[in-house]
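S.K.: Can you look at this prediction? I've put the sequence above it.
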Amino acid sequence: MTTPVYPMTRASGCPFDPPPQLRDLQAEAPLTKVNIFGKDAWLVTRYDDQRTLLADPRLSSDVRRSGYPSPTGEPPRNDDGVGIGFILMDDPEHARLRRMVTAPFMIKRIEAMRPGVQQIVDGLIDDLLAGPNPVDLVEAFALPVPSLVICRLLGVPYADHGYFQQNSKNLIRMTATPEERAAAHGNLATYLDNLVGEKLENPGDDLLSGLTDRVKAGELTRQDAAGIGVLLLIAGHETTANMIALGTLALLEHPDQLAVLRETDDPKVVAGAVEELLRYLNITHNGRRRAVLEDIELHGQVLKAGDGVILPNDIGNRDPSVFENPDALDLGRDARRHVAFGFGVHQCLGQPLARMELQVVYSTLYRRIPTLRRAVGLEEIPFKHDGAVYGVYSLPVTW
C-alpha cells in the first residue's frame, strides 16, 4: 500500500471540514505511517490516543530531535541567537521559561481586560458602520482586534502592526522558502530584541517590561526575552484573527446557529458557542508534531525512539466516539473537551485570552450588525490552505 502524504487535501466545497482521507484513517487505521517532507512519521487520528500521547513525556516538542516531522532540522533563530520562545522546547527549560509569562494569562487578569477589549470591538464596529460597504472583514475587523489587544498586553507599538503582521504571515506560510521564512523570523527577532532593549532602559507596565526585570535579575537572557516576545506576538494575533473571520464565515453558512448568538445575552451560551466553534474549525490544521524519545506501544504497534509523530487536532475534534454527530456545528453542544488548544504541558498558554476575545467578538458583532452577510460567493473566498494557521485571506461582507 502506498504511504499517504501529509498534510492532506480538504474536499472541494467543504472548507470547514478536515480532509476526508483523515476521516477514513480514523475509522480504519487510527495509527498509520504517512510521508511528510519526504520522511515517514506516525499519524495519530483518534481523540483518546491524541490526548494520551500529548501528555506523555516520552514525546518531545524539540524540533532538533531525531525524527521530528519538520521541514527543517532546526528551529528558526536569527544571527543574534533569538529563537521562537519555549514552544519548541522540552521540560525543564520549557517549564522554566513558560512560568515567567504565566501570570499575565491567568483568568482573573484576563477578565480584567474584558472591558478594554469590549471597547476595542465596539470602536471597530463603529468604524465598520461608518465606512465603506461592502468591506473586507479580515482587514477592517478580524485582524485589528487581536493585534490591538496583544500590542497592549506586550507593550508593542500598534503603529508597527503592518510590519509584524506581514512578517508573521511569511513565517507561518507553508509555501514560503526556507530563505523567506528565515528572513521573516530574523526581522521579527531583531524587532523584538530592539524593543526589549528599549524596555531595559525605560520599562513600562506591560509583559515585555516584566521580562526585562527577569533579564536584569539574571534569570533570563535578552535573547530569550526577545524569543518569547516573538512567540507571543505571532500567536497572539494570527490565531485569534483567523478564528474571528473563519468563525464568522461558518456562522453565515449556518444561519440557524448564527441566530443563537445574535439573539442571546447569556454569557454561558456565548462561552459554549466559542468552545464549539473552536472544536468545529480547528485553525491549527496541520497537526501537532513530536519526536519519540523512548519506545511507546500503541494499538499493537511500537513507536520507536527516533520516530516522528503527528497529532492532527482537526480530526481528533471530529471523533464520533467523543462528539456525537461531529460534523455538525451545534452551538448548544458541550464541546469543552476539544483539543483545539492542544493538551498536556504544551497546551496553549494564551487560551484564556483567546476565549475572552472570541466571546466579546461573537457576542457583539452579530447583534450590532444583524444583517451581516457575505458580499461574494463562497467559491470566491480565498482560504488559507497554504498556511500553518487556517482561515481566510479576505472575507468581503455587507449588511
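M.R.: Right, received. Where do you want to start? Numbering: from 1, shown residues only.

S.K.: Going by C-alpha atoms from here, please, whenever you check contacts or count neighbours.
M.R.: Will do.

S.K.: helices and strands around the helix or strand that contains residue 52, which ones?
M.R.: Taking DSSP states H and E as the definition, residue 52 sits inside helix 47-54. Other elements packing on helix 47-54 under the criterion 3 or more CA pairs under 8 Å, 6 or more residues apart in numbering; DSSP states H and E are helix 313-316.

S.K.: Contact partners for the residue nearest the centre of the chain?
M.R.: Closest residue to the average C-alpha location of the chain: residue 239 at 3.9 Å, with CA atoms, centre = their mean. Residues counted as contacts of residue 239 (CA atoms under 8 Å, 6 or more residues apart in numbering) are 283-284, 389.

S.K.: Which of these has the largest number of neighbours?
M.R.: residue 283 (26 neighbours; other CA atoms under 10 Å).

S.K.: another structure for you, compare them:
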Amino acid sequence: MADTLTGPVPETPGAVPEFPMPRADRCPFDPPPALKDLQQRTPLTRVRLWDGTEPWLVTRYAQQRALLGDPRVSADTDRPGYPTKASPEAGEGKLSFIMMDDPEHARLRRMVTAPFAVRKVEALRPAVQRIVDDLIDDLLAGPRPVDLMERFALPIPSLVICELLGVPYDDHAFFQDNTRTMVHRDTTPEQRGQAARDVAAYLAGLIGERLAAPRDDLLSAVAGRVTAGEIDHRQATEMALLLLIAGHETTANMIALGTLALLRHPDQLALLRETDDPKLVASAVEELLRYLHITHLGRRRAVIEDIEVAGQVIKAGEGVILANEIANRDPDVFPDPDRLDITRDARRHVAFGFGVHQCLGQPLARMELQVVYGTLYRRVPTLALACPLEDVRFKHDAFIYGVHSLPVTW
C-alpha cells in the first residue's frame, strides 16, 4: 500500500463523497464499503456533510494517531471549521470537558481521573462479577427467548456507573429512556434538549444533596470541587452528565454487538468459552473493540494552525474527521484486518481515541467487558441467536452503533 500514500484524492467537480457513509446490509460488523475504498486510495480526502461543508476525512491509522496527538488540532466545537454533526437534527453544543482544549480541559479532567485509575477499577471487579452473575442467574431462571440487550447488556453498565456515581439504581429506567433519546439520530433538537435537561436537573439535585451530606461516591467528589470553589454547580452537573452517558450507552452496545459478532464467528466463541486464561479474555476484549468500533461518525476536530498531512496542507480554520472504525481496519497496522481473531495483539487500536482526549473511562469499560466476555459464554455454553441475522435491527439511526435488541436462546 506504500504507493497509495502520495496524497489526497484529486478534487474534481462532483467527486466529493457524502459523509457519513452507509454500511452494507449483509456486513453489519464492517465499516462502510465506500469508506474502505477511500482508505485503499488515500489517507486524506474531502467529504461533504449535510450542511454542504467539506472537511477533511482521515482514513489511515498513522495519520489519525498523529493528528489526535497534535496540539494544533482542537476539540473545541466553537473553533472555526469544526465539522458539524451528521444532520440538522443532531444539534450541537459542548458536553463538559471532552469538547474543550487544554489547559481548561486538563484542569476539569483531572478532577474525575482518580476513580478511573486502573487500581481503583480493579477493586470494583468483584462487584461487577456479582452483577454479571446475578443477571445471568435471572436469565437462566426466566423464559426463552430473551432480549439480551434489555435483560443483560443495558443493566450491567447502568448498575456499575450508578454505583460508582452514587445514583440510585431504582432510577435506571429513567436514565436508559433519556440516554436513548439523546443518542438517537432522528430525535429532534427539542426532544434531545428536553431529555438532557431532565437528566441534568436530576443530577443537579443529587449534587445539591452531596453538598449538604457527602458520601463515598463520585458525585460527592464532584460536589467537593464545588465546595472548594474550583467549579460551579452547573459545571459539576455537566461533568456528572458526561460520566453517566459515557459509562452507559457505549458499554451496553459493545456487550450486545460483541456477543452477536462472536455468535457469527463460532470458532472464536469456542476459544473464549473454553478458556480460563484471563490474558486471552483481555485479548478478546481488545480485538472486539478494534473489530467493532461502535462510533461511526468519526472524531471531529478543528485545525488551529497549518498542518501537513500526507503531502497535503490542512489549513488553520479547516475541519478534520478521524474515522476511527476504518483506522482500526488499516492493514498496515493490523494484518488481515477484516478477520476477527481474538488471539491477535490488538492493543494499538484507537477505539478509545489517542492523546489527551482519549477516553477517561477506558479502564472501567475494559474491565466490564472482560467480566462479561469471560463469564456469559462459559455459563451459557449453548447461547444462540433466536432469529435470523437479517431480522436483527442494527442502530443505523443512532450516534452509538449497536443493536436495538438481541433475541437469544440456549
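M.R.: Right, received. Where do you want to start? Computed from a predicted structure; not experimentally measured.

S.K.: TM-score, when you put one on top of the other?
M.R.: The TM-score (TM-score structural alignment, normalised by the length of structure 1) is 0.97; 393 aligned residues with a CA RMSD of 1.2 Å.

S.K.: re earlier: compare the contacts of residue 239 of structure 1 with structure 2 and list the overlap.
M.R.: On the basis of both residues aligned by TM-score structural alignment, their matches' CA atoms under 8 Å, what survives of the contacts of residue 239 of structure 1 in structure 2 is 283, 389.

S.K.: Closest to residue 329 of structure 1 out of the contacts of residue 239 of structure 1?
M.R.: residue 283 (15.1 Å; CA to CA).

S.K.: Skipping adjacent residues, who's closest to that closest one in space?
M.R.: Distances taken as CA to CA, 6 or more residues apart in numbering put residue 390 closest to residue 283 of structure 1, at 4.4 Å, once the chain neighbours are dropped.

S.K.: does that neighbour belong to a helix or a strand, and which?
M.R.: Going by DSSP H and E, residue 390 of structure 1 is not part of any helix or strand.

S.K.: residue contacts, it?
M.R.: 242, 282-285, 383-384.

S.K.: From the residues you listed, which land in strands?
M.R.: Using DSSP state E, no member of the contacts of residue 390 of structure 1 falls in strands.

S.K.: count of neighbours near the equivalent of residue 379 of structure 2 over in structure 1?
M.R.: Using TM-score structural alignment, the partner of residue 379 of structure 2 in structure 1 is residue 368. Counted by other CA under 10 Å, the residues lying close to residue 368 of structure 1 total 14.

S.K.: Distance-wise, check residue 368 of structure 1 relative to residue 376 of structure 1.
M.R.: 21 Å (CA to CA, to the nearest Å).

S.K.: Residue 190 of structure 1 now?
M.R.: Residue 190 of structure 1 is 40 Å from residue 376 of structure 1, by CA to CA.

S.K.: Next: residue 133 of structure 1.
M.R.: 13 Å.

S.K.: Spell out which residues are contacts of both of these two.
M.R.: With CA under 8 Å, 6+ apart as the test, residue 133 of structure 1 and residue 376 both reach residue 397.

S.K.: give me the number of residues near residue 337 of structure 1?
M.R.: Applying other CA under 10 Å, we find 13 residues neighbouring residue 337 of structure 1.

S.K.: wait, is it part of a helix?
M.R.: No - applying DSSP: H, G, I helix; E, B strand; the rest coil, one finds residue 337 of structure 1 to be coil, outside a helix.

S.K.: Right, I'll call it a day here.
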